[in-house]
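Engineer: Output the structure for:
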Amino acid sequence: MEDEFAKLIRRINPPRVVIDNDSCEDATVIQVDSVNKRGILLDVVQVLTDLNLVITKAYISSDGGWFMDVFNVTGRDGKKLYDQELISYIKKTLESDDHFVHSLQRMVGLVPSEEHTCIELTGADRPGLLSELCAVLTDLCCNVINAEIWTHNARAAAVVHVNDGRTGRAIEDPERLATIEGLLCNVLKGNNDLKIAKMTLSPPGVTHRERRLHQIMFAARDYEKIERSEGTVVHDQNSRPRVVISDCTEKDYTVIIMRSKDRPKLLFDTICTLTDMQYVVFHGVVHTGRTEAYQEYYIRHVDGVPISSEAERERVRQCLQAAIERRCSEALELELRAEDRLGFLSDITRIFRENSLSIKRAEISTKGGKVKDIFYVTDVAGNPADPKIVDSFRSQIGPGTLQVKWNSDSSSKPAEQTKTISFFWGNFFTFPSFLIKSCS
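Structural biologist: The predicted structure is shown next:
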């Protein structure tokens, strides 16, 4: 009855979205007014984030039965939004009752699928892990269609779409899936005592892929501190996100204030984590400067109670820090475009491993027989990648194009390479040593 009543109220008071290019000098202002419902803030932020928009400011208010938010946004180029097709899409999507149907390419858990099987992987991170996983999938004649891989605090998580390399269809045979699971879990376990290695099929229903990765990493408790092995870089604590949690006794809220380096998708990551931890943001403000972002939220648990213990306070602090740090922003970004083939990803990741480069995060996509892979890499100790090693790839990999995007804050950025560089790699596709055995 409550659900039907909520639907009635929403039909009587449908969402209203106003997109304004006049009131702000340097950003497009998007105002969203709607009947309040649980998770609506994340829904809106997710739509804007999936469109690769940059949220420079946000004002959040959802106390009572009404949701009123204002977002200042730009494109990745820092300019206002003038594309009428894009503006119409934003308005139509945010005013609809089913935000998610418009961005299925970022969804997992679409069960069943005839084109691919969606698997989720969790394990202890180590240099070369992705290379070993890809080698196993290639040996099992599994072709990786799309994937996203995150690592943080010695944990690794991945959502991977695979199909049968022989038929191009989803893998459904239970025995074959059991074999894949057993071999992948053996790789994920390695020699580490962390009992987090597992492979599962994505659960039924629709879940945003990056939100699912946050959930997997949270379940693996990547927010907990672990002992660092020798040779691993321990980053300056002053560079970590600063999270201060206090009480607002007058209004019975918990106040969270965060300061961190600004980066794309920062707002999505923090709101996603608070939502999945069962907290509701009633009021908030977000400001971003040239390098730093400021976020302030007034929250309660979904049961209406603010944070009541120091242990809970510390857990929320650790989880928010982890949410911000999971997208490695200090690594070197490499973008590869090439023709797809079975085993391509296995070969590429093997060459990373052989050159002592560690993949901290990766986004794998295939469309129309073309590969677009983005890798974020450091050396095996977590230090910035050596430009000379990147340059050495040219003699090992073939006619794909590699774009190298140097982090402006990285000390390893060479003076003569401040712009995007394209390398046309050697003869990767013609060397016999790289041939893949046939799937028989």
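Engineer: For the rest of this, base every contact and every neighbour count on C-alpha atoms.
Structural biologist: Fine.
Engineer: For Ile149, which non-adjacent residue is spatially closest?
Structural biologist: Distances taken as Cα to Cα, 6 or more residues apart in numbering place Ala158 nearest to Ile149, at 4.3 Å, with adjacent residues excluded.
Engineer: repeat for Gln31
Structural biologist: Val70 (4.4 Å).
Engineer: Name the residues of the helix or strand where the one you found lies that are buried.
Structural biologist: Assigned by DSSP states H and E, Val70 falls within strand 66-74. Buried residues in strand 66-74, counted by 16 or more other Cα atoms under 10 Å: 67-74.
Engineer: continuing past that strand, what's the next helix or strand?
Structural biologist: That would be, after strand 66-74 and using DSSP H and E, helix 84-94.
Engineer: and this one, so I can compare the two:
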Amino acid sequence: MERVCWPYFDPEYENLSQRINPPRVSIDNATCSDCTLVKVDSVNKPGILLEVVQVLTDLDLTISKAYISSDGGWFMDVFHVTDQQGNKLTDRKTIEDIEKALGPKSNILSTDGKSWTGKRVGVHSIGDYTAIELVGTDRPGLLSEISAVLANFHCNVVAAEVWTHNMRVACVVYINDDATCRAVDDPKRLSAMEEQLRNVLRGRDEDGKGACTSFSMGFTHTDRRLHQMMFADRDYEGGGVLEGDGIVSSRPIITVDRCEDKGYLLVNVRCKDRPKLLFDTVCTLTDMQYLVFHASIVSDGPYALQEYYIRHVDGCSLDPLGEKERVIKCMEAAIRRRVSEGLSLELCARDRVGLLSDVTRVLRENGLSVTRAGVTTVGDQAMNVFYVRDASGNPVDMKTIESLRQEIGHTMMLNVKKVPTNAEAPESSGWAKTSLSFGSLFERFLA
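Structural biologist: As a prediction, the model looks like this:
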């Protein structure tokens, strides 16, 4: 038998450029007087921009400017960042976290998607948890019904994030067993819970169109997953006039043009600035299978200006008109998913099974609809934030807030904040904020 010889291929060859040129990160506090420059140089790979932006976003840093270039197989980014107070980065722990996540010893060039663990929506409870993902048609009182099902199964909600957009809802809920403080892993119990949650999501829609429930024992980056879920649910379709508290909201201005000589699509975005905006837009471009070759990001007062030069990952040129319209719709959806108008209610109370169910029931009974929510558990304290609107679309009456005070004010702190509805009045500039603190439990929480 004739012997066949194949040329030798070193399995380490593909990683040679990464080993010769490992990722580099520079933290520069000298160049600018009002911000810190975070410079990242690395061999390029699909999705690396999202990973870098995710790291900075998860560290609660504000990105005021960014310059991105990834032509020629090399990735070079410069980010102008500050902390939540608008100051330069001086905290050694934060700087070390950036260097660890993006520097030579990081795994941002790995292919397993686990380069940065990120935040787990503030999960600080002891023990394991089970993640539940829910997608369906939004309606007033839905979160109350979901949390009631979980309470009936004696599950404690240790963290959750809920988004609504275009009458669709997506949420990731982290639960554990009340008795063991560990993940719920009994197949029969999970199956029964899943059936009841699906019935809740179906509501009056008998065919349950779009209703989906799934369980996971593994880790997921919640904001990243919520974008994926809503994108897969095609929440960018439909829409129409955007309203908030009876006032027509300013829509983002998005244009898409072709650069025929370079083969790029040029995407320009102008909208009201807000935290995590860059993460949301980059997330959606990644979900749409686009590569960002160049980008410029600037926050100009209350507005953000973003410019992206992109190509589809497979290099194919799609139908020009249809492609442009889809990019515009998807980018607008990415911006709107996290936008909330009306009132935000911040509640702090001792954690217990059924707390979320009780609070959301009170909101429903007072005619309030939850448009976005965040649930966090720290030790024995539950800190919940609900963005609410009147279920009928009218401005929330302060008498309703007084009624809330009467019902839940004896056992928790209630903090009420009006969320702005226009770009000329950003959230940080003087909106009324009312703190209502009742009973003695909250003083014991802080002790």
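Engineer: how far does stretch 325-333 of structure 1 sit from the chain's center?
Structural biologist: Relative to the centre of its chain, stretch 325-333 of structure 1 is centred 11 Å away, using Cα atoms, centre = their mean, to the nearest Å.
Engineer: quick one: it aligns where in structure 2?
Structural biologist: Aligned by TM-score structural alignment, stretch 325-333 of structure 1 falls on residues 336-344 of structure 2.
Engineer: End to end on the matching stretch, go ahead and measure it.
Structural biologist: 16 Å (Cα to Cα, to the nearest Å).
Engineer: what does stretch 338-345 of structure 1 give?
Structural biologist: 11 Å.
Engineer: ok, back up a step: aligned to the residue nearest to Ile149 of structure 1, what sits in structure 2?
Structural biologist: Checking TM-score structural alignment: Ala158 of structure 1 goes with Cys171.
Engineer: got it, and Phe268 of structure 1?
Structural biologist: Using TM-score structural alignment, the equivalent of Phe268 of structure 1 in structure 2 is Phe279.
Engineer: go on, Ala311 of structure 1?
Structural biologist: Aligned partner of Ala311 of structure 1 by TM-score structural alignment: Gly322.
Engineer: can I assume that match sits in a helix?
Structural biologist: Yes. With DSSP: H, G, I helix; E, B strand; the rest coil as the criterion, Gly322 of structure 2 is part of a helix.
Engineer: For Gly210 of structure 2, see how far away it is.
Structural biologist: Taking Cα to Cα, one finds Gly322 of structure 2 at 24 Å from Gly210 of structure 2.
Engineer: Over to Arg204 of structure 2?
Structural biologist: For Arg204 of structure 2, the distance to Gly210 of structure 2 (Cα to Cα) stands at 13 Å.
Engineer: Also Val313 of structure 2?
Structural biologist: Distance from Val313 of structure 2 to Gly210 of structure 2, by Cα to Cα: 28 Å.
Engineer: for Glu346 of structure 2, same thing?
Structural biologist: As judged by Cα to Cα, Glu346 of structure 2 and Gly210 of structure 2 stand 31 Å apart.
Engineer: related to what we said a few turns ago, give the contact list for the alignment partner in structure 2 of the residue nearest to Gln31 of structure 1.
Structural biologist: In structure 2, the residue paired with Val70 of structure 1 according to TM-score structural alignment is Val78. Neighbouring residues of Val78 of structure 2 by Cα atoms under 8 Å, 6 or more residues apart in numbering: 37-40, 66-68.
Engineer: sorry, back to before: the residue nearest to Ile149 of structure 1: which element?
Structural biologist: Using DSSP H and E, Ala158 of structure 1 sits within strand 155-164.
Engineer: which strands and helices sit next to that strand?
Structural biologist: strand 117-124, strand 142-152, helix 209-219 (3 or more Cα pairs under 8 Å, 6 or more residues apart in numbering; DSSP states H and E).
Engineer: residues in contact with it?
Structural biologist: So strand 155-164 of structure 1 is contacted by 108, 115-125, 141-151, 169-171, 209, 213, 216-217, 220, 222 (Cα under 8 Å, 6+ apart).
Engineer: How about stretch 361-381 of structure 2?
Structural biologist: Counting by Cα under 8 Å, 6+ apart, 121-125, 139-141, 143-144, 158-164, 338, 340, 348-351, 382-392, 396, 400, 403-404, 407, 445 sit against stretch 361-381 of structure 2.
Engineer: and with 6 Å instead?
Structural biologist: Residues from elsewhere that reach stretch 361-381 of structure 2 (Cα atoms under 6 Å, 6 or more residues apart in numbering): 122, 124, 140-141, 144, 158-164, 349-351, 382-391.
Engineer: got the end-to-end distance for that stretch?
Structural biologist: Separation of the first and last residues of stretch 361-381 of structure 2 by Cα to Cα is 20 Å.
Engineer: Give me the three-state assignment for the counterpart of Ser346 of structure 1 in structure 2.
Structural biologist: Under the alignment by TM-score structural alignment, Ser346 of structure 1 pairs with Ser357 in structure 2. Following three-state DSSP, Ser357 of structure 2 is assigned to helix.
Engineer: Ser357 of structure 2 - how many residues pack around it?
Structural biologist: Neighbourhood size, Ser357 of structure 2 [other Cα atoms under 10 Å]: 21.
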